[in-house]
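*Asks:* got a predicted model here, sequence first, then my questions.
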Amino acid sequence: MTDTTDRALLHALSGGHFISGEQLAHQCGISRTAVWKRLQNFNQRWGLDIHSVRGKGYRLSRAIELLEEEILATEHPDTNVAPQVHLSLPSTSASLLEQLQQGGLENGASVFAEHQSAGRGRRGREWISPFASNIYCSIHWRFDCGFAELGALSLAVGAILCRLLDEYGVADVGLKWPNDILVERRKLAGILVDLLGSSEGPVDAVIGIGLNFSMPGNADELIDQPWTDLESLGMGELSRNRIASDLVHALTSGLPEYAHSGFHAFVDDWRRFDTLLGSPVTVVMGDNRIQGIHAGISTDGALVLENNGEKRRYYSGEVSLRGTGSAGDGNA
């Protein structure tokens, strides 16, 4: 009941226009006092900026588009499992991992949240998740192979996401090894993969993606690295529901490619989107920092670093532009 009433309130306010407390109470079937309490709760829990003016009512500081399970389920009817949409979760990946441990999931099961209270980045970092501003999604896929064959899965997902953004017309979209999505060296999206299973297989993958759509005005205070969003890139007219639906479709089409052919099916795309090729970079591995020229990736997804004419492969670590001091992170 709580989620249904909260969603009804948010729908009524989503246009960003004033609406009276009396109207809100009537539409949602609750008292005006309950309306006020819930709106206070929205601000405290999710950081929603809600303006209140005597005689005019309430309005959100900016219009929002809520994700709708019905739209996501019908946009691509060939996707077998209906996506789940929540107003708030600690983490979309944590939700899928919990469901997986409780009794299994079908391939393609996906979870979206309008807000994450404990969104995770790579290496334990926090992923900033303002309400209804971006796309926070996780999807499950089971692979018959073992862990070793999935070492480049996150790179393949990066290539899948770049293909989609390229189809939308996002100019200069690129990949930073292993899987950050950049535009003009500003972070647009991140990826985090959790694997559960055995070394021989099968292995269940939960793939988390955070894609910046329309960051709030205070985002610079919250994020400690250069970032961008689709709205800033001239893509603000895209529907969040369309992006979410297209993302699930792209993944449920691309992940079977990986299951069949491994990373070989994605190497050419990854190299096409490799945004740091030829740049001086630093590979950060714990306390170690190794400098060199980014010479591309190998067919199994390793970073190739050239130093004094010698090329070496690296299968773990993070990459930063030399001198920037920031390696970035992934999401979920």
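*Replies:* Nice, I can see it.
*Asks:* C-alpha from now on. contacts and neighbour counts both.
*Replies:* Noted.
*Asks:* mind listing the strands for this structure?
*Replies:* Using DSSP state E, the strands of the chain run over residues 50-53, 57-60, 84-86, 110-113, 135-143, 173-176, 180-183, 186-197, 203-211, 280-285, 288-297, 303-307, 310-314, 318-321.
*Asks:* quick one: closest of those to residue 120.
*Replies:* In this view, those are compared for proximity to residue 120 by Cα to Cα, and strand 186-197 is the closest at 8.0 Å.
*Asks:* can you list contacts of that closest one?
*Replies:* The list of residues contacting strand 186-197 from outside it, by Cα atoms under 8 Å, 6 or more residues apart in numbering, reads 121-122, 146-147, 153-154, 157-158, 179-182, 203-212, 225-230, 329-332.
*Asks:* next, the buried residues of that strand.
*Replies:* Taking 16 or more other Cα atoms under 10 Å as the neighbour-count basis, strand 186-197 is seen to contain the buried residues 186, 187, 188, 189, 190, 191, 192, 193, 195, 196, 197.
*Asks:* how about stretch 26-34?
*Replies:* The neighbour-count criterion (16+ other Cα under 10 Å) identifies 28, 32 as the buried residues of stretch 26-34.
*Asks:* now it: how far from the chain's centre is it?
*Replies:* In terms of Cα atoms, centre = their mean, to the nearest Å, the gap separating the centre of stretch 26-34 from the centre of its chain is 34 Å.
*Asks:* ok, now stretch 241-258?
*Replies:* When distances are taken as Cα atoms, centre = their mean, stretch 241-258 is centred 13 Å away from the chain's centroid.
*Asks:* longest helix in this structure, please.
*Replies:* Taking residue count as the measure and DSSP state H as the definition, the longest helix of the chain comes out as helix 240-261.
*Asks:* which other residues reach that one?
*Replies:* Outside of helix 240-261, the residues within contact range by Cα under 8 Å, 6+ apart are 65-68, 71-73, 75-76, 79, 108, 110, 134-135, 139, 141, 143-145, 153, 156-157, 160-161, 164, 213, 265.
*Asks:* structure two is appended below for comparative analysis:
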Amino acid sequence: MKTPMSVVHLLADGRFHSGAELGRRLGISRAAVWKAIRKIRDEWQLSVHAVPGRGYRLAEPLQLLERDRILSVLDSGQRARLETLDLVWSTASTNHLAFDRAPSRDGQVAGVLAEHQAAGRGRRGRRWESPLGRNLYLSLAWQLGGDVTTLSGLSLVVALAVLHTLQQCGAEGIGLKWPNDVLWNDRKICGVLLEMQGESAGPWRVVMGIGLNVAMEEHSGLHIDRPWVDLRTVLGRNPDRNRLAGKLLAELIGMTGDYRRHGLAPFLDEWRQHDVSSNRSVELHFADRVVRGIARGIDARGALLLESGGTVQAHHAGEVSLRYEPDA
């Protein structure tokens, strides 16, 4: 992987570089350069223009992640809670890595950021498109003592932390779709995947995985079967990925700390203000059935309230997916 990674670093400026120049600077043959270009295109989903007589360039410049720039956004208290922050080039899943790096002390967090995911996943095992350097793929591991019921509603708080981050960047019209999707005009800009390991009485290792669309090329979204959008489209400009990653980390560290101390209650009113599903006709998709009704917001534990057949019932996230009914 070292040679393709080095080629990306050289091409990140968005300018043309000849195959001979790339080969000379990296000490490899032009054939090796071409092999690296194929990997960059086919596996890492970056558009590379090849023009005879001029060489290769990325379709647009690429801002790669820098650990020091990300950490500079955090205040001293947030840094104290962040036990480690690892930046990796490519991995199957940042959630998998984060479990291995879970902090040993209660209340501490450990972060993993990747430029690319080879097998990124969303809720219910759905594939999460993860082209190199175009989005943010962040997982935050957290160790907690106590009963698993203390985690009820955590995914809603994580989605709210993403909303805060986007608002700080100037994004308007961001909404939340139960349990933890972040939308803009009913198009998904961010997804959250929470995974847990532990015994019923604790301690628990919790990993909060966030996939945030930042500046995704159109071809990378061809296999996404639902409406999506990226932050660049929302803002009308390219956001700074390092500053964005730092702001997201800061919000997650701060809000999970508040959640640990006070639970979901302090977040409920704000979450409800941004709930774009409330009073809409929806479908709840379970493994073996579909339930239709009207979404009536969330209860004190973060469960969805669904009115169906004249009654209102609470549904917890788990293996259930909320979808809007056609024309709803």
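*Replies:* Nice, I can see it. Predicted model only: the values in this text are computed from it and were never measured.
*Asks:* centroid-nearest residue for structure 1?
*Replies:* Central residue of structure 1 (Cα atoms, centre = their mean): residue 210, 1.4 Å from the mean position.
*Asks:* that one against residue 137, yeah?
*Replies:* Yes - applying Cα atoms under 8 Å as the test, residue 210 of structure 1 and residue 137 come out as touching, 6.5 Å apart.
*Asks:* now residue 275 of structure 1: closest residue in space, sequence neighbours ignored.
*Replies:* Using Cα to Cα, 6 or more residues apart in numbering and skipping residues adjacent in sequence, the residue nearest residue 275 of structure 1 is residue 174, 4.9 Å away.
*Asks:* what sits against the one you found?
*Replies:* By Cα under 8 Å, 6+ apart, the residues touching residue 174 of structure 1 are 162, 181, 182, 183, 273, 274, 275.
*Asks:* if you set the cut-off to 6 Å instead, what comes out?
*Replies:* With contact set as Cα atoms under 6 Å, 6 or more residues apart in numbering, residue 174 of structure 1 has these partners: 181, 182, 273, 274, 275.
*Asks:* what's the answer for residue 140 of structure 2, then?
*Replies:* By Cα under 6 Å, 6+ apart, the contact set of residue 140 of structure 2 is 110, 111, 207, 208.
*Asks:* among those residues, which ones are buried?
*Replies:* The neighbour-count test (16+ other Cα under 10 Å) applied to the contacts of residue 140 of structure 2 identifies 110, 111, 207, 208 as buried.
*Asks:* now the residues you listed as CSV including distance to residue 10 of structure 2?
*Replies:* As requested, those are exported to CSV (distance: Cα to Cα, whole Å):
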residue, distance to residue 10 of structure 2
110, 30
111, 27
207, 34
208, 33
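*Asks:* list just the nearest of those to residue 15 of structure 2.
*Replies:* Checking those one by one against residue 15 of structure 2 (Cα to Cα), the nearest turns out to be residue 111, at 32.5 Å.
*Asks:* count of neighbours near the nearest residue to residue 280 of structure 1 once chain neighbours are set aside?
*Replies:* The spatially closest residue to residue 280 of structure 1, leaving aside those adjacent along the chain, is residue 293, at 4.4 Å (Cα to Cα, 6+ apart). By other Cα atoms under 10 Å, the residues close to residue 293 of structure 1 number 21.
*Asks:* now do residue 293 of structure 1 against residue 130 of structure 1, distance only.
*Replies:* With distances taken as Cα to Cα, to the nearest Å, residue 293 of structure 1 is found 36 Å from residue 130 of structure 1.
*Asks:* now do residue 161 of structure 1
*Replies:* As judged by Cα to Cα, residue 161 of structure 1 and residue 130 of structure 1 stand 21 Å apart.
*Asks:* so for these two, which residue has more residues nearby?
*Replies:* Under the criterion of other Cα under 10 Å, the comparison of residue 161 of structure 1 against residue 130 puts residue 161 first, with 26 against 21.
*Asks:* wait, what's in contact with that one?
*Replies:* No contacts exist for residue 161 of structure 1 under Cα under 6 Å, 6+ apart.
*Asks:* so what corresponds to it in structure 2?
*Replies:* Aligned counterpart of residue 161 of structure 1 in structure 2: residue 162 (TM-score structural alignment).
*Asks:* to residue 25 of structure 1, which of the strands of structure 1 lies closest?
*Replies:* The minimum distance between residue 25 of structure 1 and those falls on strand 57-60, with 11.4 Å, by Cα to Cα.
*Asks:* remind me what that closest one packs against, helices and strands.
*Replies:* Packing partners of strand 57-60 of structure 1 (3 or more Cα pairs under 6 Å, 6 or more residues apart in numbering; DSSP states H and E): strand 50-53.
*Asks:* report the buried residues of the strand it packs on.
*Replies:* The neighbour-count criterion (16+ other Cα under 10 Å) identifies 50, 52 as the buried residues of strand 50-53 of structure 1.
*Asks:* in structure 2, what stretch matches that strand?
*Replies:* Residues 48-51 of structure 2 are where strand 50-53 of structure 1 lands, counting by TM-score structural alignment.
*Asks:* mean offset of the matching stretch relative to structure 1 (after superposition)
*Replies:* The superposed stretch 48-51 of structure 2 is, by mean Cα distance after the TM-score superposition for structure 1, a mean 2.3 Å from where its aligned residues fall in structure 1.
*Asks:* and the longest helix of structure 1 with strand 135-143, angle?
*Replies:* 20 degrees (axes from the mean of the first three to the mean of the last three Cα atoms, to 10 degrees).
*Asks:* got TSV for the buried residues of strand 186-197 of structure 1, with distance to residue 282 of structure 1 too?
*Replies:* Listed next are the buried residues of strand 186-197 of structure 1 as TSV, based on distance: Cα to Cα, whole Å:
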residue	distance to residue 282 of structure 1
186	17
187	17
188	21
189	21
190	19
191	20
192	21
193	23
195	27
196	31
197	33
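*Asks:* now residue 47 of structure 1: how far from residue 10 of structure 1?
*Replies:* Counting by Cα to Cα - residue 47 of structure 1 and residue 10 of structure 1 are separated by 13 Å.
*Asks:* neighbour count winner among these two?
*Replies:* Here residue 47 of structure 1 and residue 10 are set side by side on neighbour count (other Cα under 10 Å), and the busier one is residue 10, at 20 against 13.
*Asks:* what's the counterpart of the more buried one in structure 2?
*Replies:* For residue 10 of structure 1, the aligned position in structure 2 is occupied by residue 8, per TM-score structural alignment.
*Asks:* cool, residue 96 of structure 1 as well?
*Replies:* With the correspondence set by TM-score structural alignment, residue 96 of structure 1 lines up against residue 98 in structure 2.
*Asks:* run a quick neighbour tally on the spatially closest residue to that match that is not a sequence neighbour.
*Replies:* If you skip the residues right next to it in sequence, residue 98 of structure 2 has residue 141 as its closest partner in space, 5.6 Å away by Cα to Cα, 6+ apart. Other residues near residue 141 of structure 2 number 29, with proximity taken as other Cα under 10 Å.
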